[in-house]
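1. this one's sequence-less:
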């Protein structure tokens, strides 16, 4: 394992309630959407949020995905595990109804899902299909709006909403293609939700990680070249890992970020600062 890929902040194999950091988010309850396997950004967030003391609900895409996600949910002691395909009518409503029935409230949500049809993702933006663009927007952006709408009534005492973006929303990144405009829309959505929900004490953020070797990222053409370029150009000379992203999300969920909302937070070893 090279210095560019070895974990800087390893994830715990099991949640340790006796850890000295295990109280920062004690008493907070949150939903994390997007866990697919142990390399996924959503799992990095879930593991760190749980390590800091939060109680968690997780989702899995379908029955096939459940066999990978359930052991991870058990590993970190998640309280709830539910199916959620945002393209299937009624499933998101069912998730929030169960949270309402069992918890009665919600302190935070983490939205870490994105999708684009492969043919559209690998082609030029100008050539993308209407159906492909609509599906990418539906899954990657509009689902965050839906989650926010359903979470709002459960955040009567305020709360935090976090989604995941990428630098390709701000600058043209080779081979990111159609997902660039989609993530730009997601970041703009973050700002508008922050403005609309601020009076209710709800803060909204987009986190923008650098490239990571996740299953979702494997769909990007020439992704290995993108990773090599990130390592070569970032001030830290390395990639970030999912635990570092998780710690950032834990900070945003906690009281330390109370003076911030609507922001896009870069966690990319400084790569976005380099021309």
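-> Cool, the structure landed. Note that the structure is predicted; figures quoted are calculated from it, not measured. Residues are numbered from 1 along each chain as shown.

2. only C-alpha atoms for contact and neighbour calcs from this point on.
-> OK.

3. to which secondary structure element type does residue 21 belong?
-> coil (DSSP: H, G, I helix; E, B strand; the rest coil).

4. distance of it relative to residue 52?
-> For residue 21, the distance to residue 52 (Cα to Cα, to the nearest Å) stands at 5 Å.

5. tell me who's in contact with residue 240.
-> Contacts for residue 240 were tallied using Cα atoms under 8 Å, 6 or more residues apart in numbering; they are 8, 209-212, 267-269.

6. ditto for residue 190
-> Taking Cα under 8 Å, 6+ apart as the definition of contact, the neighbours of residue 190 are 163, 204-206, 262-263.

7. again with residue 187
-> Applying Cα under 8 Å, 6+ apart, we find residue 187 in contact with 165, 169, 206, 264.

8. residue ranges of the helices in the stretch 51-200 of the chain, please?
-> Per DSSP state H, counting those that start in this stretch, the stretch 51-200 of the chain carries helices over the ranges 63-76, 91-102, 118-122, 130-137, 143-151, 179-197.

9. end-to-end on stretch 19-28?
-> Counting by Cα to Cα, you get 17 Å between the two ends of stretch 19-28.

10. other residues contacting that stretch?
-> Here stretch 19-28 makes contact (Cα under 8 Å, 6+ apart) with 16, 49-55, 106-108, 250, 254.

11. so of those, which two are at opposite extremes in space?
-> Using Cα to Cα, the pair of the contacts of stretch 19-28 lying farthest apart is 16 and 106, separated by 23.0 Å.

12. tell me the centre residue of the chain?
-> Relative to the mean C-alpha position of the chain, the nearest C-alpha, by Cα atoms, centre = their mean, is the one of residue 112, at 2.8 Å.

13. returning to that earlier point: now, which of the contacts of residue 187 sits nearest residue 275?
-> Out of the contacts of residue 187, the member with the shortest distance to residue 275 (by Cα to Cα) is residue 169, at 15.0 Å.

14. what about the closest one, neighbour count?
-> Residues contacting residue 169 under the criterion other Cα atoms under 10 Å number 22.

15. next: residue 72.
-> Residues near residue 72, counting by other Cα under 10 Å, number 22.

16. quick one: the closest residue to residue 226 other than its chain neighbours and residue 83, what's the gap?
-> When the adjacent residues along the chain are set aside, residue 226 lies closest to residue 211, with 7.4 Å between them (Cα to Cα, 6 or more residues apart in numbering). Per Cα to Cα, residue 211 is found 27 Å from residue 83.

17. okay, one more to line up with it:
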């Protein structure tokens, strides 16, 4: 259950959240918290199949739902145009999509195909840069752009495979976007949640073991919740974080500090 209360308001903030898959997705956790705090949203999912599961959530969020497969020509441009038409301007963007072909994800990185590596990089990393460019003319002053990373970007995590190098590129991209967009007052961050049981994470080999290890080793002795992930996103969207940009912020019960 997502506890969406909190001590500050996002009333008047307007933004786009991409990557809703179901009620267990990180994108939905963020959307639920931001909506409760007063933000106005547009949300997206990847295809018509996902739309079946996401449409009731979008209705609950009182948010237009747009299908957007980032690999399709002009899909992102259409998404941004529709979002601006509904919202007027964009105060925040939350990018929560990642994908790699299963055969490349489950194999050794050294054996990954060029096509699979490039596809994973396009969907999981470069789409964030494309979204930032398309949103840029419509961003309000001090807008926040947020994407999702994982510890495997910084450390070699067993069975995370191909996504490790891709997420490392994403975190580097965040730093460059922060440098380039900071001249206009815009802020860019990566959030790095600990393992949570999402549909996307279930595609990783031995994910249950990864979650068990996080519980056993993290200083707080537990997994984080979607609410806790959403609360961090809300802080980064809010004016309370106005002096921060270019960071990767962990919300993982402290797991990243142990070896």
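-> Structure received. Since this is a predicted model, take the numbers as computed values, not measurements.

18. deepest-packed of the helices of the stretch 51-200 of structure 1, please.
-> The densest packing among the helices of the stretch 51-200 of structure 1, expressed as mean neighbour count by mean count of other Cα atoms under 10 Å, is seen in helix 179-197 with a mean of 21.

19. any idea how far residue 194 of structure 2 is from residue 47 of structure 2?
-> 26 Å.

20. in terms of neighbours, single out the busier of the two.
-> Comparing residue 47 of structure 2 with residue 194 by neighbour count (other Cα under 10 Å), the higher total belongs to residue 194, at 25 against 13.

21. what does the more buried one align to in structure 1?
-> Under the alignment defined by TM-score structural alignment, residue 194 of structure 2 is paired with residue 210 of structure 1.

22. who's in contact with its match?
-> Neighbouring residues of residue 210 of structure 1 by Cα under 8 Å, 6+ apart: 166-167, 230, 239-240, 266-269, 271.

23. okay, and which of the residues you listed map to helices?
-> With DSSP state H as the criterion, helices contain residue 230 from among the contacts of residue 210 of structure 1.

24. shared with structure 2, which of the contacts of residue 210 of structure 1?
-> Among these, those whose aligned partners also touch in structure 2, counting by both residues aligned by TM-score structural alignment, their matches' Cα atoms under 8 Å, are 166-167, 230, 239-240, 266-269, 271.

25. show me what residue 2 of structure 2 lines up with in structure 1.
-> Per TM-score structural alignment, the equivalent position to residue 2 of structure 2 in structure 1 is residue 11.

26. actually residue 67 of structure 2, not the one I wrote
-> Under the alignment defined by TM-score structural alignment, residue 67 of structure 2 corresponds to residue 83 in structure 1.

27. list the contacts of its match.
-> Residue 83 of structure 1 makes contact with 59-63, 66, 91, 95, according to Cα under 8 Å, 6+ apart.

28. one more time with 7 Å
-> When contacts are counted by Cα atoms under 7 Å, 6 or more residues apart in numbering, residue 83 of structure 1 is found next to 59-62.

29. kindly report the same for residue 205 of structure 1.
-> By Cα under 7 Å, 6+ apart, the residues touching residue 205 of structure 1 are 161-163, 190, 261-264.

30. residue 21 and residue 52 of structure 1: who's more crowded?
-> More crowded of residue 21 of structure 1 and residue 52, by other Cα under 10 Å: residue 52, with 25 against 14.

31. what does that one correspond to in structure 2?
-> When the two structures are superposed using TM-score structural alignment, residue 52 of structure 1 falls opposite residue 37 in structure 2.

32. equivalent analysis for residue 239 of structure 1, please.
-> Aligned counterpart of residue 239 of structure 1 in structure 2: residue 223 (TM-score structural alignment).

33. any figure for the gap between the closest residue to that match other than its chain neighbours and residue 157 of structure 2?
-> Beyond its immediate neighbours in the sequence, the residue positioned closest to residue 223 of structure 2 (Cα to Cα, 6+ apart) is residue 215, lying 5.8 Å away. Noted for residue 215 of structure 2: a distance of 16 Å to residue 157 of structure 2, by Cα to Cα.

34. higher neighbour count, those two?
-> Neighbour count, other Cα under 10 Å: between residue 215 of structure 2 and residue 157, residue 215 has more, with 20 against 14.

35. list the contacts for the more buried one?
-> Taking Cα under 7 Å, 6+ apart, we find residue 215 of structure 2 in contact with 221-223.

36. give me the buried entries from those residues.
-> Listed as buried from those are 222-223; burial here means 16 or more other Cα atoms under 10 Å.

37. run the contacts of residue 215 of structure 2 past structure 1 and keep the common ones.
-> Under the criterion both residues aligned by TM-score structural alignment, their matches' Cα atoms under 7 Å, the contacts of residue 215 of structure 2 that remain in contact after alignment to structure 1 are 221-223.

38. relative to residue 58 of structure 2, which of these is nearest.
-> residue 223 (26.2 Å).

39. that closest one contacts residue 253, doesn't it?
-> Yes: distance between residue 223 of structure 2 and residue 253: 6.5 Å, which falls inside the contact criterion (Cα atoms under 7 Å).

40. strands of the stretch 151-275 of structure 1, start to end?
-> Per DSSP state E, counting those that start in this stretch, the stretch 151-275 of structure 1 has strands spanning 159-164, 202-209, 264-267. These are given in chain order.

41. the last one aligns to what range in structure 2?
-> Following TM-score structural alignment, the partner segment of strand 264-267 of structure 1 in structure 2 covers residues 248-251.

42. average distance between the matching stretch and structure 1?
-> Plainly put, stretch 248-251 of structure 2 ends up 0.2 Å away from its match in structure 1 on average once the two are laid over each other (mean Cα distance after the TM-score superposition for structure 1).
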